[in-house]
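1. all I have is the shape, not the residue letters:
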């Protein structure tokens, strides 16, 4: 079996991922000339070009793209196998999600996984920014959107209906809470801000300004504000199951909104090759199915 030098593979993978010799050199802490030399050596070894070199930058050839994907998968497996041999600690799965999703959905369920998989540590990184899974060593990310992420796989985790909720104190002493109680100055929004507009349009309500009210950085802050009686929140039912059960929040009698926007589990295809990541993936998909029942 003929194999090229590993250093050439590393330099090619970084160049192909960034589509930039300069960016690859900065990432690898070498000169641009060193990157170019290693990529040329690899192309010479293979007997064919891997890039189309244009005035505006690099583009992978069809064969180059296939080779890049194979190299990326191989380097990932080598890295994980090396980490496993060099440490006696538990294996780690790193998950990135928003603070709201972590607090309201993921963390309350994680005890179940920890009980089943005592040899795996799940580390939850909470952020509202879009993370780079490969560069930051993140196995899975949870993203709120339409599920279209180029180069990544995605599975729906949470796609239940959006419902309006509030504290029972906000509508007391009336016993029945309806949409008639909602006032525009009491609308609570997360950073997406578009859910109330979609909901009002679906309900045929046009006398309330959907962009009024207070905007919070995440859904967790919206839910906390609703519990405190500060206004009306529009949330996925699964995120407030315990609050509804305990009476901290009540759901208004109204239509429910089905939306194409959902919480998706996002990951690179080669992530599931690793048995540790696969165990977490199987568990969280199972949990999501339980939530949809």
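-> Received, thanks. Computed from a prediction, not measured in an experiment: that's the story for all the values here. Residues are numbered from 1 along each chain as shown.

2. C-alpha from now on. contacts and neighbour counts both.
-> Will do.

3. geometrically speaking, which residue is the centre of this protein?
-> Residue closest to the mean C-alpha point of the chain, counted by CA atoms, centre = their mean, is residue 142 at 2.4 Å.

4. quick one: contacts for that residue?
-> Residues near residue 142 by CA atoms under 8 Å, 6 or more residues apart in numbering: 95, 96, 97, 98, 263, 264, 265, 266.

5. what about the strands in the chain?
-> Counting by DSSP state E, the chain has strands at residues 51-54, 57-60, 91-97, 120-126, 140-145, 153-158, 162-166, 187-189, 214-215, 232-236, 250-251, 262-267.

6. hmm, who's touching the first one?
-> By CA under 8 Å, 6+ apart, the list of residues contacting strand 51-54 from outside reads 58, 59, 60, 61, 64.

7. what about the last one, distance to residue 72?
-> Shown here: residue 64 relative to residue 72, a distance of 12 Å by CA to CA, to the nearest Å.

8. kindly report the same for the third one.
-> Using CA to CA, residue 60 is found at 14 Å from residue 72.

9. do the same with the second one
-> Residue 59 sits at a distance of 17 Å from residue 72 (criterion: CA to CA).

10. next up, a structure to set beside the first:
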């Protein structure tokens, strides 16, 4: 009877249904994940997903999370990391900001007001450094989220380094233009982070499989395009 009971418990643990608690980055969730998420629910109608948006570091030991989408390096102890994608941040601005003089080189970029992101404090410094340009220090406003930086750029308040995949709609509508098609180099990326003791949880497995499939599809579409 004990063997039968244990087998039943194992079957219950591994069935595809259940609750999945996910921590996601706000703009990534809004711009990339949500437009695709109906497909996950269609394939996995038995899984109930709860989202929490996190900019600050998360703690799997304190918070009841099954997984988190994280930007940075895969250096979380006691976790399993799955690489999703790199972040190709390019300099963009509103057409009105560069209506008179469009930057022709990285040197020209140093004359523009620069918009900064709190979670990427060295983005502009790294971009100028990789292009052998010395920028003026301390210029430009700083914002907490990509959504705010994007709106500030659209309003003509300055140039911003924004991930191409998060601003595709704004580029297509002409609200933003690419100033120079030179992305900032970064060793960081987007990862799905899962506590080691929850990697075999069926809803986590289903989400991980779907997420990797979606990011691979995006990568292939970009390569073809």
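-> The structure has been received and is ready for your questions. Bear in mind that the values here come from a model prediction, so they are computed numbers and not experimental data.

11. hang on, the earlier thing: trace the residue nearest to the centre of the first structure over to the second structure, please.
-> Counting by TM-score structural alignment, residue 142 of the first structure corresponds to residue 69 in the second structure.

12. can you pull the contacts of the closest residue to that match other than its chain neighbours?
-> Of all residues not flanking residue 69 of the second structure in the chain, residue 192 sits nearest, at 4.6 Å (CA to CA, 6 or more residues apart in numbering). If you count contacts by CA under 8 Å, 6+ apart, residue 192 of the second structure has them with 67, 68, 69, 70, 81, 82, 83, 84, 208.

13. and if you look at residue 215 of the first structure?
-> In this structure, residue 215 of the first structure makes contact with 188, 189, 190, 191, 193, judged by CA under 8 Å, 6+ apart.

14. filter these down to just the buried residues.
-> 188, 189, 190, 193 (16 or more other CA atoms under 10 Å).

15. give me the neighbour count for the counterpart of residue 252 of the first structure in the second structure.
-> Under the alignment (TM-score structural alignment), residue 252 of the first structure maps onto residue 179 of the second structure. Other residues near residue 179 of the second structure come to 21 when the count uses other CA atoms under 10 Å.

16. check residue 10 of the second structure too.
-> Residues within reach of residue 10 of the second structure, counting by other CA under 10 Å, total 11.

17. try residue 129 of the first structure
-> Residue crowding around residue 129 of the first structure was assessed by other CA under 10 Å; the count is 10.

18. list the contacts for residue 163 of the second structure?
-> By CA under 8 Å, 6+ apart, the neighbours of residue 163 of the second structure are 87, 88, 89, 90.

19. counterpart of it in the first structure?
-> Under the pairing rule here (TM-score structural alignment), the equivalent of residue 163 of the second structure within the first structure is residue 236.

20. repeat that for residue 203 of the second structure.
-> For residue 203 of the second structure, the aligned residue in the first structure is residue 276 (criterion: TM-score structural alignment).

21. and residue 95 of the second structure, by the same measure?
-> With TM-score structural alignment as the criterion, the equivalent of residue 95 of the second structure in the first structure is residue 168.

22. roughly how far does that match sit from residue 147 of the first structure?
-> Taking CA to CA, one finds residue 168 of the first structure at 35 Å from residue 147 of the first structure.

23. ok so, going back, closest one of the buried ones among the contacts of residue 215 of the first structure to residue 80 of the first structure?
-> Using CA to CA, residue 190 is the member of these that lies nearest residue 80 of the first structure, at 36.9 Å.

24. aligned partner of residue 50 of the second structure in the first structure?
-> Residue 50 of the second structure maps onto residue 123 in the first structure, with residues paired by TM-score structural alignment.

25. what residues are up against its match?
-> Counting by CA under 8 Å, 6+ apart, residue 123 of the first structure makes contact with 92, 93, 94, 95.

26. isn't residue 35 of the first structure up against residue 27?
-> No - no contact is recorded between residue 35 of the first structure and residue 27 when judged using CA atoms under 8 Å, the distance being 10.7 Å.

27. these two: who's more crowded?
-> Higher neighbour count among residue 35 of the first structure and residue 27: residue 35, with 24 against 14, using other CA under 10 Å.

28. wait, what's in contact with that one?
-> 11, 12, 15, 21, 24, 25.

29. max pairwise distance over these: which two?
-> With distance counted by CA to CA, no two of these lie farther apart than 12 and 25, which are 10.7 Å apart.
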